[in-house]
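> sequence and predicted structure are below.
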Amino acid sequence: MTQDNSAQSTMSKQKPKLKWVMLEGNPEVWNKMIHENGVDEKWCFYDIYGFDQESLSTLPRPISAIIFLYPYNDLSRQFIKEEKEKFIQEGQQDNSVSDKVMFFEQTIGNACGMMALIHALANNKEVLGPGLFHDIVTKAEKMTVDERIELLESNEQLAIVHKGAALSGQTEPPTADTKDSHCYACFTNIDGHIYELDGSKGFPINHGSSNDFVESAVRVLGEFIQRDPTCTGFSAMALAKSSEQ
């Protein structure tokens, strides 16, 4: 790391931490948010009611990304810590990270839902039309990870859009000080590989090659669930193209 980048990282750590209100995992809320900000209305989020073939067959195709909500508890925190240590020591073995991956590190508290959404859109740019998300992705393409942090933290329009969506869910909205007990992650296909894009982890994770995105993604998500089989706090949404629009 260069001296300039080190200074920039130090400055970002010294700034007061921003905290937003958590997004509800509600396709209606997410669809309103993305369509009002330039995403092609043929592309929508859909609830995934199960990972069995019958449930998955009801989803429109193609599916470009899956947003996964998992419990952020002691068990998941311990796994994330061990996973990070392993990657630092051993790297990601044969699964190198493609230069085409656009990754955003999360520094805003309770913003994991928005981070997952931006990851889904930034790595599937064909869904974007003129608007907020297109502008963010276009600016971020030539930026470093630290520069992308500043881009998101300083974007007042993004903060307003996020707040409006967070306050429009079906459940009573939490406050910014509410402790988040869940975390969102985006899974998408880039260069024929399944990527986990979770801004809280600090780096993209390549889960290997795939001939069928949905099938491979479901396998990886199943591993999350198997690590905490007694927990019921998992859910998922698919970003898919509807033929009915």
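Structure's in. What do you need?
> alpha carbons only for contacts and neighbour counts from here, please
Will do.
> gap between Asn189 and Ile34?
Asn189 is 20 Å from Ile34, where distance means Cα to Cα, to the nearest Å.
> show me which of these two is the more surrounded one.
Asn189 (28 against 23; other Cα atoms under 10 Å).
> wasn't the more buried one part of a strand?
Yes - under DSSP: H, G, I helix; E, B strand; the rest coil, Asn189 falls within a strand.
> does Ser200 touch Phe104 like I think?
No - if you go by Cα atoms under 8 Å, Ser200 and Phe104 don't touch, sitting 9.2 Å apart.
> of those two, who's got more company?
Taking other Cα under 10 Å, Ser200 and Phe104 do not tie; Phe104 has more neighbours (27 against 19).
> at which residues are the helices of this protein located?
Under the criterion DSSP state H, the chain contains helices at 3-14, 27-35, 53-56, 74-90, 112-122, 132-140, 145-153, 156-166, 213-227.
> so of the ones you listed, which one's packed in deepest?
Greatest average neighbour count among the helices of the chain goes to helix 112-122 (a mean of 24), per mean count of other Cα atoms under 10 Å.
> ok now that one, how far from the chain's centre?
4 Å (Cα atoms, centre = their mean, to the nearest Å).
> residues in contact with Pro60?
240-243 (Cα atoms under 8 Å, 6 or more residues apart in numbering).
> related to what we said a few turns ago, mind putting the helices of the chain into TSV with distance to Glu196?
What follows is the helices of the chain, written out as TSV (distance: least, Cα to Cα, whole Å):
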stretch	distance to Glu196
helix 3-14	24
helix 27-35	20
helix 53-56	20
helix 74-90	13
helix 112-122	10
helix 132-140	18
helix 145-153	16
helix 156-166	22
helix 213-227	9
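> so which of those is nearest Asp180?
With Cα to Cα as the criterion, Asp180 lies closest to helix 112-122 of those, at 9.5 Å.
> which elements pack onto that closest one?
strand 63-71, helix 132-140, strand 182-190 (3 or more Cα pairs under 8 Å, 6 or more residues apart in numbering; DSSP states H and E).
> next one: Ser6 relative to Lys13, how far apart?
Taken as Cα to Cα, the span from Ser6 to Lys13 is 11 Å.
> excluding its backbone neighbours, what's nearest Ile63?
Using Cα to Cα, 6 or more residues apart in numbering and skipping the chain neighbours, the partner closest in space to Ile63 is Ala240 (4.2 Å).
> what about the one you found, how many neighbours?
The number of residues packed near Ala240 is 20, by other Cα under 10 Å.
> just the one 4 residues further on next, same as before
Per other Cα under 10 Å, the neighbour tally for Glu244 reads 6.
> check it against this one:
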Amino acid sequence: MSGGWNTIESDAGVFTFLLNNLGAHDVQFEELLTLEPEVLAALYPVYGVIFLFKYPTDAPYAATDKPLDGTFDHEAAERIFFAAQTIQNACGTQALLSVLLNKDREGDGGSTSAGGEGEGAGIDIGKSLREFRDFTMVLPPEFRGEALSNSELIRDVHNSFAKSSPFVDETQRTSGEPEDAFHFIAYTPVNGTLYELDGLQPAPISHGPCGADEFPVKVMDVLQRRIARYEMSEIRFNLMAMVRDLRVRAREMGDGEALEREEQKRRDWQFENALRRHNFVGFASAVLKGVVGSKLSEGGDGAYEEVG
């Protein structure tokens, strides 16, 4: 392994199994196709959301004195998990951890991380991530980012969901047209405050008081304002919510149909994740050669003879 971090897709199935493979229990992601607060509230308990957007290149992104929305809370970085982003291609996993590590049921924010309301306020993040969190919380944000980049567990799990790319498009290197860059950030209520956690910013961004029951309305207001800063033609956004495993709720309610739907969704996600990792070049080549061989054996007109 080269030690680098590969790009992963913004997909609920990818992020759910990434959570599970990191050791977190009874938690998943759901993709949101609307900014209606009621849709998010229906998934309660909601631990946070991850937002993907086009990285702006027409102006400096990282603020130094005041963000475009909200206020920097430098002291919060000492109380909650916030890490500076020090590596490329890992912002999705870093956003995931920004929510997850602030919801540790046994950690400092366990009982109050979602406003201190409801039994679903915390997550069992597992032994490995709990040890990572406990180790890094004594460090400043920039060193937390370095610790994350050097974590073999987190990097290996992240890279296990990288999409296979057997072909290299040389035109992308010489066309002169810059590729659009995208960035993940997290929003989560921690100790009664709605925080925006973005490793490219100098500190957590506070968006004011927020309990678990207020989170759907307040976070959607923030996202609406953020999206409004883009041109109307820009629609490349993605929003996923980190919620309690929906199978748990189905079992608690005795809803067999809902449970089967969720189990089928997991099976579909597993199949899709396997396809993402598989390189089909060899398979396609074997099929093509088989077709050509079959045609030639049938006495083709010679059109296939040039195929190597």
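Noted; the coordinates are in hand. Small disclaimer: the values here were computed from a predicted structure and weren't measured.
> returning to that earlier point: among the contacts of Pro60 of structure 1, name the buried ones.
240-242 (16 or more other Cα atoms under 10 Å).
> now those as JSON lines including distance to Gly25 of structure 1?
Below are those laid out as JSON lines (distance: Cα to Cα, whole Å):
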{"residue": "Ala240", "distance to Gly25 of structure 1": "16"}
{"residue": "Lys241", "distance to Gly25 of structure 1": "19"}
{"residue": "Ser242", "distance to Gly25 of structure 1": "19"}
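> the residues you listed in strands, which ones?
240-241 (DSSP state E).
> how about Cys44 of structure 1, what's its partner in structure 2?
Aligned counterpart of Cys44 of structure 1 in structure 2: Gln28 (TM-score structural alignment).
> give me the residue at the spatial middle of structure 2.
Nearest to the geometric centre of structure 2 sits Gly92, at 4.2 Å (Cα atoms, centre = their mean).
> which residues touch whatever residue of structure 1 lines up with that one?
Matched to structure 1 by TM-score structural alignment, Gly92 of structure 2 sits across from Gly113. Remark: with contacts taken as Cα under 8 Å, 6+ apart, Gly113 of structure 1 is in contact with 22-23, 25, 183-185.
> coming back round to it: list just the nearest of the buried ones among the contacts of Pro60 of structure 1 to Tyr72 of structure 1.
With Cα to Cα as the yardstick, the closest approach to Tyr72 of structure 1 among these comes from Ala240, at 26.2 Å.
> isn't that closest one up against Pro62?
Yes - under the criterion of Cα under 8 Å, Ala240 of structure 1 makes contact with Pro62 at 5.6 Å.
> OK, contacts around the residue nearest to Ile63 of structure 1?
Going by Cα under 8 Å, 6+ apart, the list of residues near Ala240 of structure 1 reads 43-46, 59-65.
> that one matches what in structure 2?
Match for Ala240 of structure 1 (TM-score structural alignment): Val243.
> and Val161 of structure 1, how close does it get to His35 of structure 1?
With Cα to Cα as the criterion, Val161 of structure 1 and His35 of structure 1 are 12 Å apart.
> same question for Tyr70 of structure 1.
In terms of Cα to Cα, Tyr70 of structure 1 sits 25 Å off from His35 of structure 1.
> then Asp146 of structure 1?
Taking Cα to Cα, one finds Asp146 of structure 1 at 28 Å from His35 of structure 1.
> kindly list the longest helix within structure 2.
Per DSSP H, structure 2 has its longest helix at helix 256-277.
> could you give the angle of it to helix 12-22?
Per axes from the mean of the first three to the mean of the last three Cα atoms, to 10 degrees, the angle that helix 256-277 of structure 2 makes with helix 12-22 is 90 degrees.
> looking at structure 1, where would I find the counterpart of the helix or strand just after helix 256-277 of structure 2?
Using DSSP states H and E, the helix or strand that follows helix 256-277 of structure 2 in sequence is helix 281-297. Aligned using TM-score structural alignment, helix 281-297 of structure 2 spans no residues in structure 1.
> buried residues in helix 281-297 of structure 2, which are they?
Applying 16+ other Cα under 10 Å to helix 281-297 of structure 2 flags 292, 295 as buried.
> can you name every helix or strand that that helix contacts?
Against helix 281-297 of structure 2 (3+ Cα pairs under 8 Å, 6+ apart) you get no helix or strand.
> tally of neighbours for Lys179 of structure 1?
11.
> can you tell me how far the residue nearest to Leu246 of structure 2 when sequence neighbours are not counted sits from Phe161 of structure 2?
Excluding the flanking residues, the one nearest Leu246 of structure 2 by Cα to Cα, 6+ apart is Glu262, at 6.9 Å. According to Cα to Cα, Glu262 of structure 2 and Phe161 of structure 2 sit 21 Å apart.
> does Phe234 of structure 1 touch Leu69 like I think?
Yes - the criterion here is Cα under 8 Å, and Phe234 of structure 1 meets it with Leu69 at 5.5 Å.
> out of those two, which sits in the busier spot?
Leu69 (21 against 16).
> tell me the contacts of that one?
25, 182-185, 233-236.
> widest-spaced pair of those?
Maximum distance among the contacts of Leu69 of structure 1 (Cα to Cα): 14.0 Å, for Ala185 and Gly233.
> neighbour count winner among those two?
Neighbour count, other Cα under 10 Å: between Ala185 of structure 1 and Gly233, Ala185 has more, with 24 against 13.
> the more buried one contacts Phe68, doesn't it?
Yes - between Ala185 of structure 1 and Phe68 there is a contact at 5.3 Å, judged by Cα under 8 Å.
> excluding chain neighbours, what is closest to Ser55 of structure 1?
Ser55 of structure 1's closest residue in space is Tyr49 (Cα to Cα, 6+ apart), at 6.2 Å.
> that neighbour - how many residues pack around it?
Here the count is done by other Cα under 10 Å, and Tyr49 of structure 1 has 14 residues near it.
> so what touches stretch 271-284 of structure 2?
Contacts for stretch 271-284 of structure 2 (Cα under 8 Å, 6+ apart): 13-14, 160-166.
> let's see 10 Å
Residues from elsewhere that reach stretch 271-284 of structure 2, judged by Cα atoms under 10 Å, 6 or more residues apart in numbering: 8-9, 11, 13-14, 17, 159-167, 265-270, 286-290.
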